[in-house]
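Q: okay, structure incoming, though there's no sequence with it:
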C-alpha cells in the first residue's frame, strides 16, 4: 500500500555529483555508446578551449590497454592554488563541482564549447576513477577521484619544464551499457576538431591495436572541404572561403560545388558539431539561395525555363562547412545539437549573400557552372515530382499499394517485422517458402541495380529495380523520407558471398545512404551472412562460415565419411536450409550496418561508386587483405 503522507522526509537532497550519477542521461545524452564517447569529448573540449584562447597547439588522446582514455595537452594547466570562496584547491573545485570553471569568467575564455561548466565534473562523476596531472609553474600536481569524489589531496609529485594538463579516466561499468571505446568514433570527432582549429595538432592513439592518426590542417575548413571533395569532380579549382567578424561573433564558411548530386553540409558552433543545424545553418541556406537566384535573374538565365531553382536545387552537389564562434551560444540541451541564437540568422544571411554575389561577379565561369547546375536540378526536381505522382497513382492501382513480387508478412508492427531484400528469383523463391510468414517479408531483386551515386533523384524514382524497394519500405525517398513510417524494423540485405553479391550489397547500401540515410542512422539496416559450408556425417550437420571452421568441424566429426558442401550462392540452399542458416533469428548471423563516422562514410561511398578510378583502385589494393572467403 502506498504511503499518502508526503512530507519533508520525502525530499531528497543529492550532494556533490550524486545527481549526475543518478540521472547521467541528462548530462551526456545516454548511457550507451554515444554517451560513453561524450565523456572523451568533454575532456578534449577543455583542451580545445585552451587552443581557442591561444595557449595550446598539441592534444594527444590515447585509448589504453586497460580500457582507459588519457587526454594530454600543452595548455596553461588547470589552476591548483586555493580557491578563496570554496576553501579548496581550484583544481578540485573544477573537477568535482558542477557549474564551476573558467568558462564563466569572460577574461579566461572569450569563446568556449563547454559553455555550461559541467563537462569535466560529469566525467569525474561517471568514472570508476579519474586521475589528473597538472604541469604548471615548474611543478607537477596530482589528484585522484573515484565515482565523483576526491580520494587524495592535490599533491605535488615532481618538477617540470612544460605546462599542460593530463587527464586519464576509466568509465564506470555500473552506469554504462558498454565501456569499450571505439577508435572510429573518436577519429570522427578529433578529425573535425583538427579541421576547425587550424594549426592545432591532434593525435589519436589506440594502444590496444597500435592504430594511430595524426591530424593537423593549416588550411582549416578550406582543407576540410578539400578533404570532403577529394574524390569528386569539383566545379572550381579551389573552395570559396568567406570570413566575417561582428562584435563577439566570428563566422567562417568554405564551400565548393562538384559534379555529383548530393548535398554535403556540416555546421559547427564553438567547435561543436550542430547535427540538427540551427540559425547559422538556416542563415547560410537563405543567403546562398538569395545570391544564386539574384545572379540568375540579373543574367536572365530563366527566360525559357518553366521552373525556377529552389533552395534544394541550388544546394545540389554542394560541399560546405560553416563554423561560428560566439561568446554566448544558446543550444538546445546539454548535448548541443542545435544552435538557437536568433540574431545569428540575419547576420549570416547578409554576409553570405553579399560575399557570394561579389564572388560570382569576379568569377563568371564558376558562377555560370553553379547556376546552370541549379537550373538542371530544378528540371530534374520537376521530373521527380511527376515520377512521385506516377508512383503514388501506381500504388493506388496496385493491390495493397505494394510491389507484386513482395511476399509480405501478416504482422504490421514495424518493431517486430523484417524485410529481406534477396538477390535473384531462385533464392527469393526459397526464402519465401522457408521464412516465418508472420513477421518476415521477402522481396526478390533482379537485374542490374542502379548506381544511385551517379543519378539524380528523378532517375532513382523512375528506376524499375528501385521502385519496388521504395514502395515496400513505405516511408518515401530522398527529401520526403520519413523514418517513422517504415513498415519493417529490420531491412536485411541477403546476397551471395561472391563478387556480384558484394556489388549488389554495395549498390543497395549506396541507395540507402544517399536517399534513405535515417534507415542507417537509426540502425534499421542489416546484412545477412549465409554460411559458406555445410559439413555432414550421417545425421550430424554443421553450417560454418569460414574455411577454418570447416576444418574444425571435419576434425570434430572424424574425417572418414564426412561430406562437405560449399554454397556458391543462396539459390543452392533449399527452403529448410535457408531457414535454418539465414532466416531463423535463433541461428542466423546478421551484420548491423552502422555509421560512426559520417564524413568517412561519404568519402568511401564516393570512392567505391563514383567516377574516379584511381582512388577506387587504391582503396581496393589497401583493403583487399581484410576480405575473407569472397568467392571470385
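A: Thanks, I have it. Here the structure is a predicted model, which means the values were calculated and not measured.

Q: contacts and neighbour counts: CA atoms only from here.
A: Noted.

Q: touching, residue 355 and residue 243? I think so.
A: No: between residue 355 and residue 243 there is no contact under CA atoms under 8 Å: 9.2 Å.

Q: those two: which has the busier surroundings?
A: Taking other CA atoms under 10 Å, residue 355 and residue 243 do not tie; residue 355 has more neighbours (18 against 15).

Q: what strand or helix carries the nearest residue to that one once chain neighbours are set aside?
A: Nearest residue to residue 355, sequence neighbours excluded (CA to CA, 6 or more residues apart in numbering): residue 242, at 7.1 Å. Assessed by DSSP states H and E, residue 242 sits inside strand 240-246.

Q: right, and the helix or strand after the top helix by length along the chain?
A: Using DSSP state H to define each element, the chain has its longest helix at helix 364-397. Downstream of helix 364-397, the next assigned helix or strand under DSSP H and E is strand 418-423.

Q: run the chain-centre distance for that following strand.
A: 25 Å (CA atoms, centre = their mean, to the nearest Å).

Q: take a look at this one as well, against the first:
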C-alpha cells in the first residue's frame, strides 16, 4: 500500500501544480469575488453585486467630475448600465474588461478615492455572464466588444457616432452559476437610493423612473426613520471627506449605515468603530458626565460616509473596511473621526440646546432601564455561560461571521462567512431533520421548546428573564449590538401550519421589539419548505404551493403519488438537504419604508382583538381554486 501511495494518488510532483487563467479561477471560486451566489431573494446575493461592480465605475467617473446621470435598465435577466463619463479609451476596451490588473485605478492621481482599486470588478462580471457587451464612446467615436463567459467572441471596429461620451455595459448573469435567479426591483431600488444619498446631485434612471437626492445622508436618515418616532431632529454634519447624519429613536440597539467611497459597508469596519468610539467620547465631554457607552448608543440611528485614499477592504465584495488610515500618510481613522466629532458635533450641540436636552433625556432613559435590569442580566448571563458549555438547544457550525479571517486562504474564508446561517426551529423532530442534513461548516441549528413568549409591550428585561430568549441572544451574540453577530443569515424554520405561523409571528415580534437593526439590515428570513411531494416511478417533484402541485400533476400525468407534508419533521434528512442547500428558498423579513414598527406590533400582536378579527374576516381568500385555474 505504501508503494502504491508513493507512486500513485498521493504523489506530489510537477503534474500536481495547476495554473488557472483569470476566467477559470473566477468561475471556479466565484464566492471569492462576489460573496454568496444566491437566487436574488437576498439583497447581498451575487447578481446584485454584479450590478454594483458595473455601477461603481460610473460612480467613480462622477466623483472625478465626469457625467451627471446613470441609466440602468433590467429586462427580465438582462442588465444594461449606461453612464456619461469619459468612456473607456477605445484602444483598451477589451483589456479593461478581460485582463486582470488592467485599469486606471492604480494611479491615485486619476482615481484618488475610488471604490475599487484591484481591477477585478468588471472582469468578474464578464466571467460570470452568459453574455457581456461593452461599448465605449469618446469624442464622436465608439468601440464595442462582446464576450461569452469571459471569452471574447467579437471585437467591433471603431465607428463614428453622435452618441454622448460614456460607457454602456450589457450583461446576462450565467444561469449555470446563479441558478433560478430573479432580480427583485426593491433591492435594486434600495441600492440606487444609497448611490443617490452618497452622491447628492447625481441622477439615476432605473427602468424609466428617476432617483436623485439633494441633501445626501440627511435624506437617507429621513427615509430610514419616521418623523414622529425620532427623539430630536436629525443632526447633519459635513466636512472634508466625511458626512454624518445622527438621531435617536425608542428602539433598542444601534442602527448604523456606513459607507466608504460610496460603497455600503454592511459589515462596518474601522470607520464605523471609530465613529462609535468618537461619538461616545464627544457626548461624555459635552455633558461632562461619564455615561455608559451602551446608554449613549442605545436607540441611535446614524449614517456615516467617509472618503479614503486607496481603501483596503476585508474582501473583494468590500463589505468591511480594513484601512486604519484616511490617507497613506494622513491621520488614523480613529483620530480623523475624533477630531471631526469633537469639533463639529460639540459645536452643533452648543448651538442647539433644546436638541441637546432631548438627547440627554434619551441617554438617561437608557441608563434607568439598564440599571433596572442589571441584577437579572447578571444572573441570566451566568446561566447562559453555563448553558453554553452543554447547550442542547444550539448545534453550532465551524465558521462564524465574527471570526477573524486567517492570513492564508483569507478570501475563501470570508466567502464562507457570508454563507453562515442559523436555523431557528420548533421541536426536536424538525431540528433533527435539519441537523442531520445541514452543512456543518456554515449552518447551525437552534431548537425552540414549544411556542416562545409574545414579547410585544415588554421591556428588554424579558430577554434575560426568559431562558429561551437569553440563550438565543447568546447564540447570535447580539447583546452588545450587531458588530459581534455570529451568523450572516437568521432563518426561521417552522411548520407551514397554524402553530408554525404563530411561532413565526412570535419570533418576528421578538426581533422587531428588541433587535430591529437585524431586520432593517436584512439578516432575518423565513424558510420556505415544500408542502407537497408529487411522484411516479420516473420522477419526483417537490411543490411549495397548490399551483405548483397542480402543474406537477399535469406534467407527470396519470395518477401520481401525492404526499402532503404536515410538518418539517416528516421530511427525511436526505430530502431536507435539497431545501437548505444552494437552491434554498427563503423570504427576507422586511420593514417597508414608512412603516412604524411599534404600530405594526400593536396591531398584530397587541390586544386589539376585535380589530384583527374584523380584518381577518374581511380579507379571507380561497386560493385553491385560483391555483388550479392558474395551473391550467
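A: Perfect, thanks for sending it. Computed from a predicted model, the values in this text were never measured in an experiment.

Q: TM-score for this pair?
A: The TM-score (TM-score structural alignment, normalised by the length of structure 1) is 0.71; 539 aligned residues with a CA RMSD of 4.8 Å.

Q: quick one, helices of the stretch 1-150 of structure 1?
A: For the stretch 1-150 of structure 1, the helices defined by DSSP state H, counting those that start in this stretch occupy 18-22, 25-28, 33-52, 90-96, 119-125.

Q: in structure 2, what range does the second one match?
A: So that's helix 25-28 of structure 1. Aligned by TM-score structural alignment, helix 25-28 of structure 1 corresponds to residues 31-34 of structure 2.

Q: so can I have JSON lines of the helices of the stretch 1-150 of structure 1 showing mean neighbour count?
A: Below are the helices of the stretch 1-150 of structure 1 laid out as JSON lines (neighbours: other CA atoms under 10 Å):
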{"stretch": "helix 18-22", "mean neighbour count": "17"}
{"stretch": "helix 25-28", "mean neighbour count": "18"}
{"stretch": "helix 33-52", "mean neighbour count": "22"}
{"stretch": "helix 90-96", "mean neighbour count": "22"}
{"stretch": "helix 119-125", "mean neighbour count": "28"}
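
Q: residue 397 of structure 1 is nearest to which of these?
A: Closest to residue 397 of structure 1 of the helices of the stretch 1-150 of structure 1, according to CA to CA: helix 33-52, at 44.4 Å.

Q: for residue 92 of structure 1, see how far away the aligned partner of residue 107 of structure 2 in structure 1 is.
A: Taking TM-score structural alignment, the alignment pairs residue 107 of structure 2 with residue 105 from structure 1. Distance of residue 105 of structure 1 to residue 92 of structure 1, computed by CA to CA, to the nearest Å: 18 Å.

Q: okay, now residue 153 of structure 2: neighbour count?
A: Residue 153 of structure 2 has 13 neighbours, counted by other CA under 10 Å.

Q: so the strand ranked longest in structure 2 matches what in structure 1?
A: If you go by DSSP state E, structure 2 has its longest strand at strand 129-138. In the comparison with structure 1, strand 129-138 of structure 2 aligns to the range 127-136 (TM-score structural alignment).

Q: and stretch 291-306 of structure 2, by the same measure?
A: Aligned by TM-score structural alignment, stretch 291-306 of structure 2 corresponds to residues 309-324 of structure 1.

Q: which parts of the matching stretch are buried?
A: Judged by neighbour count using 16 or more other CA atoms under 10 Å, the buried positions of stretch 309-324 of structure 1 are 309-311, 313-324.

Q: just how off-centre is the match of strand 129-138 of structure 2 within its chain?
A: Distance, stretch centre to chain centre, for stretch 127-136 of structure 1: 30 Å (CA atoms, centre = their mean).

Q: which residues touch it?
A: The contact list for stretch 127-136 of structure 1, computed with CA atoms under 8 Å, 6 or more residues apart in numbering, reads 76-78, 124, 140-148, 160, 162-173.
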